[in-house]
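Colleague: Return atomic coordinates for the entry below.
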Amino acid sequence: MKLYSFFNSSASYRVRIALALKGIDYQTVGVNIRIGQQNAQAYRRMNPTGLVPTLVTDDGEALGQSLAIIDWLDRHFPQSRLLPDSDPARSRILEIVYAIACDIHPVNNLRVLRYLSEELNISDEAKKRWYAHWIQQGLTAVEQLLQESQSESYCVGNTPTLADCCLIPQWANALRMECDLSAYPRCKAVYDACTQLPAFIAAAPENQQDKLSA
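Modeller: Sure thing, here's the model as predicted:
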């Protein structure tokens, strides 16, 4: 399999965590979204959205959208299941996943931040306030969801799930953007625990092959 990825993309980071947790071998192809490589015609033929990541399976099927990719991996490689079949754990996990992937990430990703700067002429200071506002709104909800799930080392239960695959990249981005994260102790506990695990270390942005060329 090939994963078309950008080292600092949180959506790519999610998929790398899932692949590592399942012990799946794959080849990484770097797509530098900072210089627009995702807009190349060949890449757009694989992924019409022009986003990362894209997973190309051994059968040649190209899949975009991180959650769709992880769902495919979970069904085809059922070891270390990331989304259980049964409730209440399944619903709890998806609630956290969607709070991050649908409510926080879309308004704070690179193309949105660039539009604020390049098209709307928003200052860097105002853009930083935008980012911090949506982090505060989103993580306040996630923190409450973790309290309801009685999280400890992981978002739900005693092993990493799809929720952890989503939370760790989002938290890492918030740290990089220097957001105040002091109000979210349960989120921090999950981040601190997960980032000690070999799979999460292997998937981290600083450990990716394409980091040096970005």
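
Colleague: CA atoms for contacts and neighbours, from now on please.
Modeller: OK.

Colleague: need the contact list for Trp171.
Modeller: Contacts for Trp171 (C-alpha atoms under 8 Å, 6 or more residues apart in numbering) come out as 187, 191.

Colleague: That one - that's part of a helix, no?
Modeller: Yes - under the criterion used here (DSSP: H, G, I helix; E, B strand; the rest coil), Trp171 sits inside a helix.

Colleague: And this one, please, so the two structures can be compared:
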Amino acid sequence: MSASPSTSDIGYVLYGTQGSGSAIVEIGLRWCGQAYRTVHASSWEDASAQDALRALNPLMQIPTLRTPEGDVLTESGAILMHLGLRFPDAGLLGDSTPRRDQILRGLVYIAANCYSCISVIDYPERYSTRTDKDDREAIVAGTKARLHKHWEIFADMFPGQPWLSGGTPGALDAMAVIVSKWSGARKHLEANRPEFFALLQRIEATPQVPAVCAKHWPPKSG
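Modeller: Alright, predicted model coming up:
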């Protein structure tokens, strides 16, 4: 794996906030050895750079990444694909065409089936015309159950040999290790897919990942 990015020659600009999917992109950038700077921005933090984020991404979703050329990239999976194609020596997309194809499959699977559930769980009011508290709680409960089922299916399809991305950790590992942190997925996997849970713990211990996780989920004091 590459060393941490230097503080000089900042090329990439990453818009995000603590505990969000921007952690996925930070892992990818660090694994590719790319310099970057972060801009604190999110749709739910009024004190953040909301206007700047909105100008780049009308949905105000994070992570949003500006490339050194000034192009705008959104969607965690697409950003990881960009990094993997632009910096092939980093190995984010594996070491063979068949492996790359499975990594792309996994990235889209997590984005479409797991990541998408998080928005419903966090903002159930956006997905129903009903305003009753019990109705919204039912939406959250049903979506969380479906999220956990999606992770079970993923664990069965992608056991990790030895890593999700093949011989070395890569894009799929970065995506899975962060998205699985949300909405009780880790606890569910520990009980229902313990081998996959152990794999996620191994990924979390690989170079650069502990530093990113500590930044986004600081250890609680006391």
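
Colleague: quick one: the residue located most distally from the centre of the second structure from Ile139 of the second structure, how far?
Modeller: Ranked by distance from the centre of the second structure (C-alpha atoms, centre = their mean), the top residue is Asp132, with 31.7 Å. Asp132 of the second structure sits 11 Å away from Ile139 of the second structure, going by C-alpha to C-alpha, to the nearest Å.

Colleague: what's the answer for Leu65 of the second structure, then?
Modeller: Leu65 of the second structure is 31 Å from Ile139 of the second structure, where distance means C-alpha to C-alpha.

Colleague: ok, now Ser128 of the second structure?
Modeller: Distance check for Ser128 of the second structure against Ile139 of the second structure: by C-alpha to C-alpha, it reads 8 Å.

Colleague: Compare neighbour counts for those two and give me the winner.
Modeller: The neighbour comparison of Ser128 of the second structure against Ile139 (other C-alpha atoms under 10 Å) goes to Ile139, with 18 against 13.

Colleague: And the contacts of stretch 1-18 of the first structure?
Modeller: Here stretch 1-18 of the first structure makes contact (C-alpha under 8 Å, 6+ apart) with 25-33, 52-58, 65-66, 69-70, 73, 82, 162, 165-166, 169-170, 173, 199-200, 202-206, 208-211.

Colleague: Tell me which residues are up against the longest helix anywhere in the first structure.
Modeller: Identified as the longest helix of the first structure according to DSSP state H is helix 124-148. The set of residues that contact helix 124-148 of the first structure without belonging to it, under C-alpha under 8 Å, 6+ apart, is 92, 95-96, 99-100, 103-104, 107-108, 113, 116-117, 155-156, 174, 177, 179-180, 183-187.

Colleague: could you redo the last one with a cut-off of 6 Å?
Modeller: With C-alpha atoms under 6 Å, 6 or more residues apart in numbering as the contact definition, helix 124-148 of the first structure has outside contacts at 104, 108, 179, 184.

Colleague: out of the residues you listed, which is most surrounded?
Modeller: Sorting the contacts of helix 124-148 of the first structure by how many neighbours each has (other C-alpha under 10 Å) puts Asn108 first, at 22 neighbours.

Colleague: What residues does that one make contact with?
Modeller: Contacts for Asn108 of the first structure were tallied using C-alpha under 6 Å, 6+ apart; they are Tyr131.

Colleague: Tell me which residue of the second structure matches up with it.
Modeller: In the second structure, the residue equivalent to Asn108 of the first structure is Ile118, according to TM-score structural alignment.
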